[in-house]
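[1] Sequence below, structure please.
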Amino acid sequence: MNKHTSRRGRRTASAAAGVLLTGLLFGTAACAPQGAPAAAPAATMVASAPSAVSRAATGVSATASAARQPATTGPLLDASVPVRLDVPAVDIHTALVPLGQAADGSMDVPGGQPGDPGGWYKYSPTPGQLGPAVILGHVNNLASPQGLFFRLHEMKHGEQFTVTRADHTVAVFQVDKLAEVKKATFPTLAVYGNTNRAEIRLITCGGYDAATGVWTENTVVYGHLVSSHKA
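    So this is what the prediction gives:
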């Protein structure tokens, strides 16, 4: 194991552990596909995400959740906010900003202007901690059909990418799979639920329906931590 990885986080369940995940929408404006009009449709990228208060609302204690957490495997890192994502295989290179929740309870999303960074959902684990860290990016932006995560759907099993963290650690992740999922049947537990290792999800919208002007799917990349090193 890399000397910069730590197993102290093994005593803590993932941020999504042991909860009944609440319905939470995260909308993404200007998700126009290639060839769509410049006045892009207001689309929603639907997923169900755990909120900061979900565990308390269900009456499941952190101690009980940790007790049910399966045996962990692979390297783990202590908590540190992610500041940059680099995915060379699909030419994604971006700063990251923390994303919380809007006043209506929906998940915040990154800005939709060209050059706006991607976002890390701050109620998910930080990349490298036990559980699934969640990073969002737009498939398009307000000026172009080709946004930050426009090529996310091209990612393949085994490809590696990195997340640089505020503690100057670079977490190296490997793609496990890519899935195109229907918003109506979004796999909430698979995306946000317990894991026995440090994992990550990269999410954007997909499945643009020109007839209705909405996005019907999400593109989700699943990956796991394989190593880390100093930046």
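[2] make it CA atoms for all contacts and neighbour counts henceforth
    Noted.
[3] Just list the residues touching residue 26, thanks.
    44-47, 106-109 (Cα atoms under 8 Å, 6 or more residues apart in numbering).
[4] What of residue 182?
    Residue 182 touches 216-218, counting by Cα under 8 Å, 6+ apart.
[5] Narrow the residues you listed to those in strands?
    Among those, the members found in strands (DSSP state E) are 216-218.
[6] which among those gets closest to residue 170?
    Nearest to residue 170 among the ones in strands among the contacts of residue 182, counting by Cα to Cα, is residue 218 at 26.9 Å.
[7] element containing the most centrally placed residue in the chain?
    Residue closest to the average C-alpha location in the chain (Cα atoms, centre = their mean): residue 134, at 2.1 Å. Per DSSP states H and E, residue 134 falls inside strand 131-136.
[8] so which of the contacts of residue 182 would you say is closest to residue 151?
    Nearest to residue 151 among those, with distances taken as Cα to Cα, is residue 218, at 13.1 Å.
[9] tell me the contacts of residue 105?
    The neighbours of residue 105, taking Cα under 8 Å, 6+ apart as the test, are residue 24.
[10] Could you say which helix or strand holds it?
    Going by DSSP H and E, residue 105 is not in any helix or strand.
[11] Another for comparison:
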Amino acid sequence: MAPGHETRAPAPPYTPSVKLLAWTLVTGTLLVTGALHDGRPPQPSTGQAFSTPAAPAVGHTARAADSAVRPLRPSPPLRLRIPAIGVDAPVSRLGLDASGALQPPPADRPNLAGWYGGGTSPGSVGTAVTTGHVDLPTGEPGVFYGLGSVVKGMTIEIDRADRRTAVFTVGAVEVYDKERFPDDKVYGSVGRAELRVITCGGGYTRGNGYQGNVVVYATLTAVR
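    You can find the predicted model right below:
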């Protein structure tokens, strides 16, 4: 699970469950497949992929930079904010069910983000995984309905239980078909503090729901 570059590093601590986690995410059993509306959530453009240079930072953005930020000790996340798209959500710890699949955030709380508590804490060394619904079967937008409109340079803030706020800068936003989901790329670690924010995306059919996932890649660039 390499983080968007060719560099490989030792697998994260939750490696045994990673394949199941990836499959749960991309099949939509976690992140809702049955929306009843005809509109589609925004999807990332090719300009937000790793292969395209970032545009100059504006608005709620920050240049990802060369700032050396010391990673934090592990501490659970409490709240996730993406100011540029109006996300300000409480974070719930997610675990695995008996089959080893990631349990979903409750469908009756569309504004709740989830964090895989068996992995890395946001701000600590490694790749922290956060997820949330894009929409609900009723058609109501979920917490990450607008995730596909995130662009490089935007910031993601995570308040932690230790009263520190980890600030991440987006380096890429990509969408993957469920049959070709690059779990090594998405979940891997290169020895620094990384964050992934994942929701459903890609093509959509009423019979099978969303056909892939939107993945935001971000790196720790500040601590408050």
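[12] one step back: with neighbour count and distance to residue 75 of the first structure added, can I get the ones in strands among the contacts of residue 182 of the first structure in a markdown table?
    Shown next, in a markdown table, are those (neighbours: other Cα atoms under 10 Å; distance: Cα to Cα, whole Å):
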| residue | neighbour count | distance to residue 75 of the first structure |
| --- | --- | --- |
| 216 | 20 | 36 |
| 217 | 24 | 32 |
| 218 | 23 | 28 |
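[13] Let's have those in CSV, adding distance to residue 33 of the first structure.
    Shown next, in CSV, are those (distance: Cα to Cα, whole Å):
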residue, distance to residue 33 of the first structure
216, 12
217, 12
218, 13
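[14] Show me where the second structure has its strands.
    Counting by DSSP E, the strands of the second structure are 77-82, 87-94, 113-116, 126-131, 155-160, 165-177, 193-205, 209-223.
[15] Looking for the alignment partner of residue 166 of the second structure in the first structure.
    Mapped onto the first structure by TM-score structural alignment, residue 166 of the second structure lines up with residue 171.
[16] excluding its backbone neighbours, what's nearest its match?
    residue 228 (4.5 Å; Cα to Cα, 6 or more residues apart in numbering).
[17] same deal with residue 37 of the second structure?
    According to Cα to Cα, 6+ apart, the nearest residue to residue 37 of the second structure is residue 139 (5.2 Å).
[18] so where in the first structure does stretch 95-103 of the second structure end up aligned?
    On the basis of TM-score structural alignment, stretch 95-103 of the second structure is assigned to residues 100-108 in the first structure.
[19] buried ones in that stretch?
    100-101, 106-108 (16 or more other Cα atoms under 10 Å).
[20] ditto for stretch 136-147 of the second structure
    Going by neighbour count (16+ other Cα under 10 Å), the buried part of stretch 136-147 of the second structure is 136, 141-147.
[21] In the first structure, which helix is the longest?
    Ranked by residue count under DSSP state H, the longest helix found in the first structure is helix 62-68.
[22] What are the buried residues along that one?
    So for helix 62-68 of the first structure, counting by 16+ other Cα under 10 Å, buried means 62, 65-66.
[23] and what of stretch 186-195 of the first structure?
    In terms of neighbour count (16+ other Cα under 10 Å), stretch 186-195 of the first structure has its buried residues at 186, 189, 191-195.
[24] Quick check: the gap between residue 68 of the second structure and residue 124 of the second structure.
    To residue 124 of the second structure, residue 68 of the second structure is 14 Å away according to Cα to Cα, to the nearest Å.
[25] and if you look at residue 158 of the second structure?
    12 Å.
[26] Compare these two and say which one has the larger neighbour count.
    residue 158 (24 against 21; other Cα atoms under 10 Å).
[27] out of the buried residues of helix 62-68 of the first structure, who's nearest residue 116 of the first structure?
    Comparing these against residue 116 of the first structure with Cα to Cα places residue 62 closest, at 35.4 Å.
[28] Kindly state which residue of the second structure is aligned to the closest one.
    Counting by TM-score structural alignment, residue 62 of the first structure has no partner.
[29] hang on, isn't residue 62 of the first structure packed against residue 15?
    No - in this structure, residue 62 of the first structure is not within contact of residue 15 by Cα atoms under 8 Å, at 9.6 Å.
[30] Could you find the counterpart of the residue nearest to residue 171 of the first structure in the second structure?
    Alignment note (TM-score structural alignment): residue 228 of the first structure maps to residue 223 of the second structure.
[31] next one: residue 87 of the first structure
    Residue 87 of the first structure maps onto residue 82 in the second structure, by TM-score structural alignment.
[32] what's the burial count for that match?
    19.
[33] how close does it sit to residue 170 of the second structure?
    10 Å.
[34] For stretch 124-138 of the first structure, grab the matching residue range in the second structure.
    With TM-score structural alignment as the criterion, stretch 124-138 of the first structure aligns to 119-133.
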